[in-house]
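> Provided below for reference: sequence and predicted model.
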Amino acid sequence: MTSKELQSFLDEKVELYNRPKFITTDPIYIPHQFQKKEDIEIAGFLIATIAWGNRKSILKNGQKLLQILDYEPHDFILNHTKNDFKACDGFVHRTFNAEDLKYFLTALKSLYQKYESLENIFAQHLPEKNLQESVHHFKQEFFSLPHQKRTEKHVSDPLKKSAAKRINMYLRWMVRQDSKGVDFGLWTKISPSQLSCPLDVHSGRVARKLGLLNRKQNDAKAVLELDNNLKKLDPKDPVKYDFALFGLGVFEAF
């Protein structure tokens, strides 16, 4: 397959899978229940954090998160007290438990009081080519309050070789300008060209079969390799191909 043929093939798959009809079966459905920017970015961050494993379980626990937040994420984050944390008791999604959630809510309150938006945190350390350094600094800021060491594993750090799949997915949601109405495009201080593809088992397998990725491990180096190859196909919106790679892997068993 030539480069032009590959681009044409992937563009067709983007057109097929970048559609609102898939929203209700995807974690992005959770923030799509809101209109306010801050509600969307808070709900999006929390559901992206637990977005691994069975999709039905992710969505079910995502709805539990919204219930804990009284379906007003921004208001809850700004105004909650420790007494409100009782609603967190018993929450668990795989290894993410109630204590992790309580810290996340505490950290988010601190960050919103200081920065007003999560966008401002990522934008303050903005490298030219990609956001991996921004993700690293975000994690440092996020865990600047006293916390259990185990909670740190729920935010990945690409500077420690992680593919950071969930945080890159979240950034795609917030930054990518999407005429189809799937991704939100709420954050304007970051360019879609700086986004990295959310690399997981499915997208990695498809990318290797298509010759877009040679590295065997799904790690930070693989993300960089895939990003560089996707930018050759579309330098302005490379992560649109996440829809194609994921769709081919999950829905077509490519």
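Received the coordinates, thanks.
> make it CA atoms for all contacts and neighbour counts henceforth
OK.
> how near is K236 to Q140?
Taking C-alpha to C-alpha, to the nearest Å as the measure, K236 falls 29 Å from Q140.
> Over to L66?
Separation of L66 from Q140 (C-alpha to C-alpha) stands at 26 Å.
> Those two - which one has more neighbours?
Using other C-alpha atoms under 10 Å, the more surrounded residue of L66 and Q140 is L66, with 18 against 14.
> give me every residue that touches the more buried one.
Taking C-alpha atoms under 8 Å, 6 or more residues apart in numbering as the contact definition, L66 lies against 43, 72-73.
> Isn't I47 up against Q63?
No. Contact status for I47 versus Q63: not in contact, 9.2 Å apart, counting by C-alpha atoms under 8 Å.
> Second structure for comparison follows:
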Amino acid sequence: MPRTLDLKTCLDDLYAARSAAHLANDPLSFCHRYGEPADREVAAVIASSFAYGGIKIILRTLERVFAELGPSPRRFVERFDPKPGLRTFDGFKHRFNDGRDLCALLWACRLMIEESGSINAFFTRFHDSGAEDATAALDGYASAVRGLDYRPIFRKSTIPADSYFPFFFPAPASGSACKRLCMFLRWVVRPADGIDLGLWQGISPAQLVIPVDTHISRICSYLGFTQRKNADWRMAQEITASLRLLDPTDPVKYDFSLAHLGISEGCTGTDPLRCLNCAIAGVCPQAA
């Protein structure tokens, strides 16, 4: 219990110390460029989808994409026409996603909005408010998005094997940690606190699962939140269960600040001088 109390105090302090500099170094910053909730929702889908790889590359990719979306991402996707869109984004590349994949993502946003009125409403069709977490909702959402009609993009009824569009919508059922989808949910579900957006209704922050990337898996291993070696869905649930002991109603509140120990502060767990000055040095065995 003393260690749990120490951990909670330390992580609550870390949460309180989140800064505008951290936000500027995060794909979530693109959502904050817009004032309208509907624009922020669409921006969150797009920004989170490309949040893989090095942060500098992510931000460079998103600058290009959002420059095309203009002042209202929601209006852009509502009017998105795949034929000129494919020309606009011809040559686009973000690691293994190309312009077709980006156009399919924009088309998916248009179809979800046309079908349900918002992406929130499309997602919550698969959500059970009584479920322990969002596992089943993510399975249903990912499957439904992949099952939309992409013939205007791919010219065939099925997504071709050479497209990496399905990479945007993995599912817990496959064992994937679903890092970017969990991050997207954190952005739109958690209350607006200067970082997260507080956009969506119908999902409790207590049901969120932590987005597991290399930083979260490593740092949470140091803190004893997981014993697993593979960054998969089971690790994400195990870390989240540990964080629920610290805050049962909002366990994923700690994600942003923990991740930025690596993203912005350069934590690698191998530099004694950096460990000495780390905000969690007092509870992290790696800094001992």
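Structure received. Note that the structure is a prediction, hence the values are computed from the model and not measured.
> TM value for the aligned chains?
Comparing the two superposed chains by TM-score structural alignment, normalised by the length of structure 1, the resulting TM-score equals 0.94, with 252 aligned residues with a C-alpha RMSD of 1.6 Å.
> ok so, going back, highest neighbour count among the contacts of L66 of structure 1?
Neighbour counts for those, by other C-alpha under 10 Å, peak at A43, which reaches 27 neighbours.
> give me every residue that touches it.
With contacts defined as C-alpha under 8 Å, 6+ apart, the neighbours of A43 of structure 1 are 30-31, 66, 73.
> so can I have CSV of those residues showing secondary structure and distance to E128 of structure 1?
Supplementary listing: the contacts of A43 of structure 1 in CSV, determined by DSSP: H, G, I helix; E, B strand; the rest coil; distance: C-alpha to C-alpha, whole Å:
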residue, secondary structure, distance to E128 of structure 1
I30, coil, 31
P31, helix, 28
L66, helix, 35
P73, helix, 32
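> Filter those by whether they're kept in structure 2.
Cross-checking the contacts of A43 of structure 1 against structure 2 gives 30-31, 73 as conserved contacts, using both residues aligned by TM-score structural alignment, their matches' C-alpha atoms under 8 Å.
> Between these, which sits nearest T24 of structure 1?
Closest to T24 of structure 1 out of those is I30 (8.5 Å), distances taken as C-alpha to C-alpha.
> what sits against the closest one?
The contact partners of I30 of structure 1, taken as C-alpha under 8 Å, 6+ apart, are 43-44, 47, 59, 62-63.
> Go again with 7 Å.
When the contact criterion is C-alpha atoms under 7 Å, 6 or more residues apart in numbering, the partners of I30 of structure 1 are 43-44, 47, 62.
> Go through these and give me the one with the most neighbours.
So for the contacts of I30 of structure 1 (other C-alpha under 10 Å), the most neighbours sit at A43, 27 neighbours.
> Report the central residue of structure 2.
Nearest to the mean C-alpha position of structure 2, by C-alpha atoms, centre = their mean, lies M183 at 2.2 Å.
> What does that residue correspond to in structure 1?
The equivalent of M183 of structure 2 in structure 1 is M169 (alignment by TM-score structural alignment).
> Let me see the ranges of the strands in the stretch 1-150 of structure 2.
Remark: strands of the stretch 1-150 of structure 2, listed N- to C-terminal, are 93-94, 97-98; assignment by DSSP state E, counting those that start in this stretch.
> want to throw those strands into a markdown table with mean neighbour count and distance to G224 of structure 2?
Putting the strands of the stretch 1-150 of structure 2 into a markdown table (neighbours: other C-alpha atoms under 10 Å; distance: least, C-alpha to C-alpha, whole Å) gives the following:
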| stretch | mean neighbour count | distance to G224 of structure 2 |
| --- | --- | --- |
| strand 93-94 | 16 | 34 |
| strand 97-98 | 17 | 35 |
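> Any idea which of the ones you listed gets closest to G194 of structure 2?
Minimum separation from G194 of structure 2 across the strands of the stretch 1-150 of structure 2 (C-alpha to C-alpha) falls at strand 93-94, 28.2 Å.
> how far apart are that closest one and its match in structure 1?
Taken against structure 1, strand 93-94 of structure 2 registers an average deviation of 0.8 Å after superposition, with mean C-alpha distance after the TM-score superposition for structure 1.
> what helices or strands is that strand leaning on?
When contacts are defined as 3 or more C-alpha pairs under 7 Å, 6 or more residues apart in numbering; DSSP states H and E, strand 93-94 of structure 2 sits against none of the other helices and strands.
> try 10 Å
In terms of contacts (3 or more C-alpha pairs under 10 Å, 6 or more residues apart in numbering; DSSP states H and E), strand 93-94 of structure 2 is packed against helix 55-69, helix 99-116.
> Where in structure 1 does that strand align, residue-wise?
Strand 93-94 of structure 2 lines up with residues 92-93 of structure 1 when matched by TM-score structural alignment.
> Ok, stretch 249-260 of structure 2 next?
Going by TM-score structural alignment, stretch 249-260 of structure 2 sits over residues 236-247 in structure 1.
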